[in-house]
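Q: pasting the structure only:
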């Protein structure tokens, strides 16, 4: 889910209106069979605020576990990254993990936060600049899930290292994840590095609680999607007519989030009738979980070689450093 905080979620992103491509993906998904919505659409201003609350819940272990791993091993990670590197962060977040890493790096050349939302990008730049005032920051407004070019003047850097915490990689199915990592491998060049957080497979009961907390914050986060569709598409969803559903698919190794219709109903969306059967769902998010070896094997297919790995004592969450293979 979650991002610079992760459910493995995407990082808190858009506080402003959805860009055209995302708006079209929303309409295409709602009128598809089965119905689905892009997980990036979860992060409007209210969604991002709810996500931050999720990250503080007792059931939601990924954020605090990854942060503890970074605090314990940041010097080792900085050693893997090396001197004078450019740190590139696709889907930048609130800056705590980023600044923790940057503070241990040896003479970082620049930091490149990447975000599709101009509002979120500006907030991220301000957060990092406040904690790292001497650092050169080269923000890039772009969709990191698509091809992009690094800012001018950085292409000749000795090493480009991508930083992708929060297990955001889990929001992509394995084929998409492999393709994303392969693009970054080519963009980073022969000396490229990747420091990435990965949520690990574990007791399904732990995962279930993390995505369906007792206070109902994750349910509110998921149901907020309907309020956003109402606002941006003139729809008339009644959130009380839908239930938050989270379930772990052990065969696929992923947590799924859905919004389930409590009855047969018809909703107007963008001037069109959208019909639901009783119990029909809108699939809103996947969060894939990996074994350390399984993720390393997938990364090899994308052109990366594992150089180091770290985890907590309970093996709930992992961080890996990969080098261009």
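A: Nice, thanks for sending it over. Since the model is a prediction, treat every value here as computed from it, not as a measurement.
Q: make it CA atoms for all contacts and neighbour counts henceforth
A: Will do.
Q: residues of stretch 142-152 that come out buried?
A: 142, 144-145, 150 (16 or more other Cα atoms under 10 Å).
Q: Among the residues you listed, which one sits closest to residue 116?
A: residue 142 (4.7 Å; Cα to Cα).
Q: list the contacts for that closest one?
A: Going by Cα atoms under 8 Å, 6 or more residues apart in numbering, residue 142 touches 114-117, 148.
Q: Could you rerun that using 6 Å?
A: Applying Cα atoms under 6 Å, 6 or more residues apart in numbering to residue 142 gives the contacts 115-116.
Q: So the residue lying closest to residue 319 once chain neighbours are set aside: helix, strand or coil?
A: Closest residue to residue 319 apart from its sequence neighbours, by Cα to Cα, 6 or more residues apart in numbering: residue 197 at 4.4 Å. The three-state assignment at residue 197 reads strand, by DSSP: H, G, I helix; E, B strand; the rest coil.
Q: put this beside the first:
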């Protein structure tokens, strides 16, 4: 479904999928989030990738193809590419075609010997990947797997396993930690995460001809312990009516649009999820404080 279709459907159900955050402006805002002092996942994962790059390179081998799901600016993959021996091709996949094209152009300039073939599309749905140019290794950093309900996360991992055609997956997974630290990460003092959340409504104004008053909505994010997830919402500050796609939607003061979940895992819990998706979990790398983890997953029954 298109953004227009899913946005209107989301207004009906009061739940909009977080993949629609990532137009060009949303992607730029997320890159700013990654630099915030409160947002520990990016710097922790970058440190892990930098520290263990030789180990990853040894497992990946020579002449491999790297497929990055939800590539964004493709910053983290550079640590892999710099450590690899003669990588054959890089296939970044992202839903934001404009932002993806900019990032791919930069990578081509910085890695002139590497074939960079971006694929604009939604990896949560059926995609046609080009024939593999070497051993295909998946890369899914940033703990984006946490945006999916556990059953949907399992289904997504199973889809990755099929696309990787016998290759392995290196995936980032955020771990349980103190609720106060989680709260701060999604409620930064500069308000960048709030702007990122509100950009979903701004995108509807830009692309769908909506006339949504952004000042009538507030960003809300909190940790929900029983479900082990951060929830992000947009909360209506007053009674209002939205007219989008020829439909009329009423919101009372305090009503919310649920825009994102971010599930947190224990190491063993995620390994069990990976097994249910058809992977055989391998090594796990974590920082000293066990804030974040990187998992190496091999297909349980290679093609």
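A: Nice, thanks for sending it over. If you're wondering where the values come from, they're calculated on a predicted model, not measured in any experiment.
Q: The second structure: which residue goes with the residue nearest to residue 319 of the first structure?
A: Alignment note (TM-score structural alignment): residue 197 of the first structure maps to residue 172 of the second structure.
Q: Repeat that for residue 90 of the first structure.
A: Under the alignment (TM-score structural alignment), residue 90 of the first structure pairs with residue 69 in the second structure.
Q: Next, work out how far apart its match and residue 103 of the second structure are.
A: 14 Å (Cα to Cα, to the nearest Å).
Q: More neighbours: which of the two?
A: residue 69 (24 against 18; other Cα atoms under 10 Å).
Q: hang on, residue 140 of the second structure packs against residue 168?
A: No. Counting by Cα atoms under 6 Å, residue 140 of the second structure sits too far from residue 168 to count as a contact (11.2 Å).
Q: more crowded one of those two?
A: When residue 140 of the second structure is set against residue 168 and neighbours are counted by other Cα under 10 Å, the residue ahead is residue 168, at 25 against 22.
Q: Let me see the ranges of the strands in the first structure.
A: When secondary structure is read from DSSP state E, the first structure shows strands at 35-36, 86-90, 110-115, 140-141, 160-164, 193-199, 242-249, 254-261, 265-269, 272-276, 281-288, 304-311, 317-324.
Q: Same list, the ones you listed, but as JSON lines with distance to residue 58 of the first structure please.
A: Converted to JSON lines, the strands of the first structure look like this (distance: least, Cα to Cα, whole Å):
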{"stretch": "strand 35-36", "distance to residue 58 of the first structure": "29"}
{"stretch": "strand 86-90", "distance to residue 58 of the first structure": "27"}
{"stretch": "strand 110-115", "distance to residue 58 of the first structure": "29"}
{"stretch": "strand 140-141", "distance to residue 58 of the first structure": "34"}
{"stretch": "strand 160-164", "distance to residue 58 of the first structure": "23"}
{"stretch": "strand 193-199", "distance to residue 58 of the first structure": "17"}
{"stretch": "strand 242-249", "distance to residue 58 of the first structure": "17"}
{"stretch": "strand 254-261", "distance to residue 58 of the first structure": "18"}
{"stretch": "strand 265-269", "distance to residue 58 of the first structure": "36"}
{"stretch": "strand 272-276", "distance to residue 58 of the first structure": "34"}
{"stretch": "strand 281-288", "distance to residue 58 of the first structure": "19"}
{"stretch": "strand 304-311", "distance to residue 58 of the first structure": "19"}
{"stretch": "strand 317-324", "distance to residue 58 of the first structure": "16"}
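Q: quick one, which of those strands is nearest to residue 134 of the first structure?
A: The nearest among these, by Cα to Cα, is strand 110-115 at 10.0 Å.
Q: which one in the second structure is aligned with residue 37 of the first structure?
A: Match for residue 37 of the first structure (TM-score structural alignment): residue 16.
Q: neighbours around that match, how many?
A: Residue 16 of the second structure: 22 surrounding residues under other Cα under 10 Å.
Q: And for the one 10 residues further on?
A: Using other Cα under 10 Å, residue 26 of the second structure has 22 neighbouring residues.
Q: how close does the residue lying closest to it once chain neighbours are set aside sit to residue 247 of the second structure?
A: Nearest-residue entry for residue 26 of the second structure: residue 196, 5.9 Å, with adjacent residues in sequence omitted and distances by Cα to Cα, 6+ apart. Distance of residue 196 of the second structure to residue 247 of the second structure, computed by Cα to Cα: 25 Å.
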